[in-house]
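Novice: all I have is the shape, not the residue letters:
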C-alpha cells in the first residue's frame, strides 16, 4: 500500500512543503559521478508524483549543473513543487579550496544566475549555504530582504549557522528554515541550534539524515564507492572508525528487523519523530530507494525505541569532516558597525 507523504508547515511565515523532501546533490555531484540526465528527471518526476514536492539544490552542486537539471525537470510542474536553492559556497579549486561570500553584490548576482539556470522567476526558499565570516549577517540579510521585496525569492533560510547568527539574521528579516546535518550519527545540533530555531519559530531541514548512506548500508557501502567519492576522506569512513561504527549499524539492523522495516527507514523515521517542525531531505538517485524513504513515514517508534536508538548513536566515532576541510560550521560574523565593505 502506498504511503501518503503528507504536508507540513515549515517555519512561521507560511511556507508549506511535503513532510519529506528530496536532496538533489547526488544527482550531479559529490559522490564521484554524474547520473544520466534523463534518469534523474524521471526520478524527480516520480518523486513529485509520489507526493514529494520539496526539492533541494544549490548553485555549488555540479557546480551549476544540478540547477540546470532541475530547471529542465520542472517544466510544466512549477506549481507542484517548493524549490530550495542556496548561494555563497564557491569552489575555487576542486577538492581543495572553497570561498564563502555573503556581500550584497554577490548575493544578488548569485540569485539572478540561479534563477536563469532554474528557468524560474522566483525561488521559494533561498538559503545562505555557508556563513561569510567577513560580512555581518545583517548586511547579507539586508540584500536578501530586498530580493524578497522584488519577488525574486519568497522565503529566506540559513545553513550551518550558529545560534547567535540565526538570532541576528532573524532580527533583520524572519528566517523560515535552517538547514543542518541531523541524523542518528550527527546530533551536535541538538544542544543549541535546534532550541534556538524552536524558540524563534524557524523550521528545521535535516540533510544527510541517513548518515551519508552508512545508516542505510553499513560498511558494505564502502565497497561500492567510486575512487573520487568524497566520503572516502571523511573520518567516519576511515577503517579504524568503520570497524567501530559497524557495530552501531548492526544494532540498527537488528532493531529494524524487529520492526519489519529497513535500517534506512528506521534511521529516517527517527528524524521524522523529532517533531512536526522537522523536514528531512534524504538524497537518492534510485527510484526504489526513494520509495523506501517514503515508507519511513509509516514507521512508528515508541519512546523506549527512540531511547534505544539514541543510546547507540552516542558511540559514533570520527568527525563529520576531515580537519583539512574548513566547514564554516556554526560561524559568527563581524558587528555591522565595523564593516567597511559598503
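Specialist: Nice, thanks for sending it over. Model, not experiment: these values are computed from the prediction.
Novice: from now on I want contacts and neighbour counts done on CA atoms only, so please keep to that.
Specialist: Noted.
Novice: which of the residues in the lengthiest helix in the chain are buried?
Specialist: What stands out as the longest helix in the chain, according to DSSP state H, is helix 239-259. For helix 239-259, burial by neighbour count (16 or more other C-alpha atoms under 10 Å) applies to 242, 245, 246, 247, 248, 249, 250, 252, 253, 255, 256.
Novice: second structure follows, compare the two:
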C-alpha cells in the first residue's frame, strides 16, 4: 500500500517521501555507487518522492548525484523531485541568501544538476535581510516560466507563511516534525497550513535517527563525519541522552505490541496524526532501511494507539535545544 495525498482533483503524490541529504553530508560517509543503487531501488519499489537541496554536499553534490540516476532510462518520469535554495556555504559556514538574483541562479543550476526542472522548489531558510515577499515573487516567476510546478518554504514561522501566501500560492512547507519534535503544533504553523491549504514535508521524522533505536548510547553517534555527535543537535548530547532515550524505549514497547519497528510506528504516526497534512521524508543510505521505512505505509494505527503514542510523548518530554547555535541562527522567528 502506498498512502497518497491529494493536491488537486487531478494530482496526488505519495504521503511518504525520501530525504536524500545523508547521501552527501551530515550522517557519516557515503559511497556514490552504493547511493545510486539505493536510489535505483527506491524507484523499483515505488518510493518516488525525493527531497534534495542545492546546499547538500560540496559543489551541489546531492542534486548531481540524484540527477545521474534520474537521467537513466525513463527514471525521471517515475520520480517527483523537490529541491531547495536560499542557503549557501561561506567560508565553511551556512548563510542565507533569499535575493531574487540568487533565486534565478539557483533554479537554473538545479535544473542543470537534476537534468530537468524540479517538481517542487522550496526556500530552504528565510533570509532575515530580504523580505520573504521578494523571495517568493522570484519563485513565482520561475514557476510561471515553467522551471518548477509547485513552490514553498522551509523552517519558517506561521507569520512568515501567511505573508508569503499573499504573494503567491504556497503549496508546501518543510518543517521538522516527529514524536521527537512537535513544536509546529504549538507555534501556529499547523493551523496556518490547514488554513491556507499547504501540505507539510516533515524532515527528520525519525529525530535524526534517534527514534530508530539503532543508537543505544551516546558513544554510538561518535563517528567520523556524523554531525549528531558534534553538538549540532543538543538533544544528542551526553548529558541528556539517557533522559531522551526513554521516549525511544516507550515507543519500542508500543511498536512491539503492534508488530512493527519503532521507526515505522513514528512514521505512521506522523502520516496519520493530522489527517493527510504531513508527508514525512526520512532519509537513509541503505536499501535495508529504505525498505523498512517504506513499509511504514502499511502500518495503520487505531485511535487508541494514536492516543497511546501521544501519551508517551507527553510523559517523556525531550530535553535540549532543537539545534546548536549555528543552525539555530538560520531559523525564522
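Specialist: Sure thing, it's come through. None of the values given here were measured: they were computed from a predicted structure.
Novice: quick revisit: out of the buried residues of helix 239-259 of the first structure, which is nearest to residue 276 of the first structure?
Specialist: residue 256 (22.6 Å; C-alpha to C-alpha).
Novice: now the aligned residue in the second structure for that closest one: closest residue in space, sequence neighbours ignored.
Specialist: In the second structure, residue 256 of the first structure lines up with residue 255, judged by TM-score structural alignment. In space, and not counting its chain neighbours, residue 255 of the second structure is closest to residue 262: 5.2 Å by C-alpha to C-alpha, 6 or more residues apart in numbering.
Novice: cool, and residue 127 of the first structure?
Specialist: Nearest one to residue 127 of the first structure, counting by C-alpha to C-alpha, 6+ apart, is residue 157 at 4.1 Å.
Novice: and residue 276 of the first structure, by the same measure?
Specialist: Nearest non-adjacent residue to residue 276 of the first structure (C-alpha to C-alpha, 6+ apart): residue 8, at 7.2 Å.
Novice: count of neighbours near the equivalent of residue 7 of the first structure over in the second structure?
Specialist: Aligned counterpart of residue 7 of the first structure in the second structure: residue 4 (TM-score structural alignment). For residue 4 of the second structure, the number of neighbouring residues by other C-alpha atoms under 10 Å comes to 15.
Novice: do you know how far residue 4 of the second structure is from residue 271 of the second structure?
Specialist: Plainly put, residue 4 of the second structure is 10 Å away from residue 271 of the second structure if you go by C-alpha to C-alpha, to the nearest Å.
Novice: shared neighbours of these two, anything?
Specialist: 15, 16 (C-alpha atoms under 8 Å, 6 or more residues apart in numbering).
Novice: sorry, back to before: would you confirm that the residue nearest to residue 255 of the second structure contacts residue 252?
Specialist: Yes. Counting by C-alpha atoms under 8 Å, residue 252 is a contact partner of residue 262 of the second structure at 5.0 Å.
Novice: which secondary structure state does the counterpart of residue 53 of the second structure in the first structure sit in?
Specialist: Using TM-score structural alignment as the criterion, residue 53 of the second structure maps onto residue 58 of the first structure. Residue 58 of the first structure falls in the coil class when you classify it by DSSP: H, G, I helix; E, B strand; the rest coil.
Novice: check residue 98 of the first structure too.
Specialist: Classified using three-state DSSP, residue 98 of the first structure is strand.
Novice: counterpart of it over in the second structure?
Specialist: Checking TM-score structural alignment: residue 98 of the first structure goes with residue 94.
Novice: again, but for residue 235 of the first structure
Specialist: Per TM-score structural alignment, residue 235 of the first structure is aligned with residue 234.
Novice: tell me where the stretch 1-150 of the first structure has strands.
Specialist: Listed in chain order, the strands of the stretch 1-150 of the first structure (DSSP state E, counting those that start in this stretch) span 7-9, 16-18, 22-23, 54-56, 82-87, 89-93, 97-100, 123-128.
Novice: now render these as CSV, adding distance to residue 282 of the first structure.
Specialist: Putting the strands of the stretch 1-150 of the first structure into CSV (distance: least, C-alpha to C-alpha, whole Å) gives the following:
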stretch, distance to residue 282 of the first structure
strand 7-9, 16
strand 16-18, 13
strand 22-23, 5
strand 54-56, 10
strand 82-87, 14
strand 89-93, 20
strand 97-100, 24
strand 123-128, 17
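Novice: okay, now the equivalent of residue 16 of the second structure over in the first structure: neighbour count?
Specialist: The pairwise alignment with the first structure assigns residue 16 of the second structure to residue 20, based on TM-score structural alignment. Residues near residue 20 of the first structure, counting by other C-alpha under 10 Å, number 28.
Novice: touching, residue 20 of the first structure and residue 56? I think so.
Specialist: No. Judged on C-alpha under 8 Å, residue 20 of the first structure makes no contact with residue 56 at a distance of 11.0 Å.
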